[in-house]
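1. sequence first, predicted coordinates after that:
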Amino acid sequence: MSEIIETWFDQPLLFTISERHVRGRLVRLGPALNTIIAAHNYPPVAEKLLAEALALTVLLGSTLKDEGSQLTLQAQTGGGPIELLVCDYRGGELRGYLKFDAERLVGVGADPTLFALFGEGFLAITFDQAATGERYQGIVPLEGSSIGDAAEHYFEQSEQIPSLIKLAARHDAEAGCLAGGLLLQHLPEGEVGRDRLHVRHDHPEWEHAKTIAATLKDEELTDPATSLETLAWRLFHEDEVRVQPGVTVSRGCRCSIDYFAGVLSKFPEGERREMADDDGLVQVDCAFCSRVFPVSLGEIAAHD
């Protein structure tokens, strides 16, 4: 293990085990997560789902090479009470929200299956590459016991990268909502990028690392008294593990009146007037931060 630097909240820990051709990510979200969900009044079941999805978004987003690249995770219903889940990550900026049927959500119980939440829905994961302008998207069914299972299926089908994903979330009396996650991936010798990879799924080194990682408990992922370096050491102390802190995570809703004015300026002037109310304001509702932004026609015209 390299020098201990102690990573705790809102910053992923990147690690590699070169002898086993494995790379991994660990993250524990706390203050940033609570800032995101504070704008909404989610019931416990919805809060836990979104918290785990946000942890997954950070794990996947931390694999992006360029700061301006973006990872978007979207889960859409196939008839369940969760109608839409959207999270995205760009350069450490994280945001997400849920749209759901509150009455139907009550009926799924305290520990629902993924099918009970979404029905026969789907998960879409999109990588937008800033340097090349390319977009990679994979869509898979929402299968398995958790959204992490569905993401594993994505890597299996779309990327051909054997992966293990563990997610956990809970509410703490002092720290508020906590969420943690582990992403472990097997890469061929010498491969460190996110190109399409073809590897053997029965590789003994990968199976060994995967078996060990699977022993990680939910309470360890969300334990505020345990650093991420300590978790990595507990799991892989038999190997040489190289660790590196990732980009610090913060709430990243990019909404502002100026931003919306710029977007609305692309509409013809007649359509802008139709959107405006009697006071000459276009009311823009941001689902991410649960706020309404009144944008005047004058502010929109200033962007022409």
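-> Sure thing, it's come through.

2. drop to CA atoms for contacts and neighbour counts, all remaining ones
-> Noted.

3. residue 293 should be in a helix, yeah?
-> No - with DSSP: H, G, I helix; E, B strand; the rest coil as the criterion, residue 293 is strand rather than part of a helix.

4. for the stretch 151-300 of the chain, what spans make up the helices?
-> Counting by DSSP state H, counting those that start in this stretch, the stretch 151-300 of the chain has helices at residues 204-213, 218-221, 228-236, 257-264, 269-275, 297-301.

5. as CSV, these with mean neighbour count and distance to residue 106 would be great.
-> Listed next are the helices of the stretch 151-300 of the chain as CSV, based on neighbours: other CA atoms under 10 Å; distance: least, CA to CA, whole Å:
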stretch, mean neighbour count, distance to residue 106
helix 204-213, 16, 34
helix 218-221, 18, 24
helix 228-236, 18, 35
helix 257-264, 17, 35
helix 269-275, 13, 36
helix 297-301, 17, 42
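
6. try this one side by side with the last:
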Amino acid sequence: MSETRETWFDEPLIFTIAERHVRGRFVRLGPVLNRIMAAHSYPPVMEKLLAEALVLTVLLGSTLKDDESQMTLQAQTGGGPVDLLVCDYRAGELRGYLKFDAERLAEVGPDPTLFGLFGEGFLAITFDQAVSGERWQGIVPLEGSSIADAAEHYFEQSEQIPSLVRLCARHDAELGCVAGGLLLQHLPDGEVGRDRIEARADHPEWEHARTIAATLKDEELTDAAASLETLAWRLFHEEEVRVEAGVAVSRGCRCNIDHYARVLAQFPEAERQEMADDDGIIQVDCAFCSRLFPVPLDEIATRH
């Protein structure tokens, strides 16, 4: 394994096993996760769901190559108590929000299934590429026992890349909410433009790597005493593994009065007047950070 400084919290670890045509990412969220959670008082089952979704967002979003591109993960209900789950990632900035019906949540018990939470819902993963201006979106049903299962289905259906996704979260008495995840993928063998005949789920090299990675325990992913490099070494100590630290993650709510003034300036003046109160203020409620932003009408006028 190549040498690197050790990675513990709020920073992905990228690794490659070239001889097995395998790439992967670990991430463990702690302080950043708790800053995001502090905006709302989520019950334990919702805290766990959002934490795992935020880990998945980092695993996927950290694959972006430039600072202006954005990855958005959104899960919507098909009749369950969760109405909306949305997270996004841009240049290391992470945010997330979950909306749910407390009464319906109480009816599904303390350990609900994914179907119990969402019903026949769907998972949408969107990549907005800043350089090319392209938007790419994959939508799959929320099937399986967890968000991780749905993510594997996304890779299978939308990208045809054999993948293993592991996500877990727990509440620690000292650290608060801690969550970790692993994304492992099999790369096609050959040059760009050739048939991807080697990128298949039953390839022996992929089966070998996947079987080893599947032995990883949830408690290892959230163990604050073990660095991410340690986890990679435990799993693949018989392989030549190249590792590098990814971009550090921070709480990234981009909400401020200046931002909302620019957004509101796109609305017709008559609509802005209807939104405003008697003092000429539009109160914008940010669901991500649970704050109200008062935007004066005359502040919006300067954006034209």
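-> In hand now; what should we look at? Just so it is clear, the structure is predicted and the values come from calculations on it, not from any experiment.

7. please state their TM-score.
-> For these two chains in superposition, a TM-score of 0.97 is obtained (TM-score structural alignment, normalised by the length of the first structure); 302 aligned residues with a CA RMSD of 1.5 Å.

8. please name whichever of the helices of the stretch 151-300 of the first structure is nearest to residue 62 of the first structure.
-> Set against residue 62 of the first structure and scored by CA to CA, the helices of the stretch 151-300 of the first structure come closest in helix 228-236, at 15.1 Å.

9. how about the closest one, which residues of the second structure does it hit?
-> On the second structure, the counterpart of helix 228-236 of the first structure by TM-score structural alignment is residues 228-236.

10. what's the burial count for residue 295 of the first structure?
-> Residues contacting residue 295 of the first structure under the criterion other CA atoms under 10 Å number 21.

11. that one: what's it in contact with?
-> 257, 260-261, 281-284 (CA atoms under 8 Å, 6 or more residues apart in numbering).

12. with residue 268 of the second structure instead?
-> With CA under 8 Å, 6+ apart, residue 268 of the second structure has no contacts at all.

13. before we move on, what about residue 206 of the second structure?
-> Taking CA under 8 Å, 6+ apart as the test, what residue 206 of the second structure contacts is 20-22, 162, 186.

14. can I get those residues in JSON lines with distance to residue 289 of the second structure and neighbour count?
-> Output for the contacts of residue 206 of the second structure, formatted as JSON lines (distance: CA to CA, whole Å; neighbours: other CA atoms under 10 Å):
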{"residue": "20", "distance to residue 289 of the second structure": "43", "neighbour count": "19"}
{"residue": "21", "distance to residue 289 of the second structure": "41", "neighbour count": "18"}
{"residue": "22", "distance to residue 289 of the second structure": "37", "neighbour count": "21"}
{"residue": "162", "distance to residue 289 of the second structure": "36", "neighbour count": "24"}
{"residue": "186", "distance to residue 289 of the second structure": "37", "neighbour count": "25"}
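
15. average gap between the longest helix anywhere in the first structure and the second structure?
-> Criterion DSSP state H: the longest helix present in the first structure is helix 44-61. Superposed on the second structure, helix 44-61 of the first structure shows a mean distance of 0.3 Å to its aligned residues (mean CA distance after the TM-score superposition for the first structure).

16. which residue numbers in the second structure go with the helix or strand that that helix is followed by?
-> As assigned by DSSP states H and E, the chain's next helix or strand after helix 44-61 of the first structure is strand 70-76. Counting by TM-score structural alignment, strand 70-76 of the first structure falls onto residues 70-76 of the second structure.
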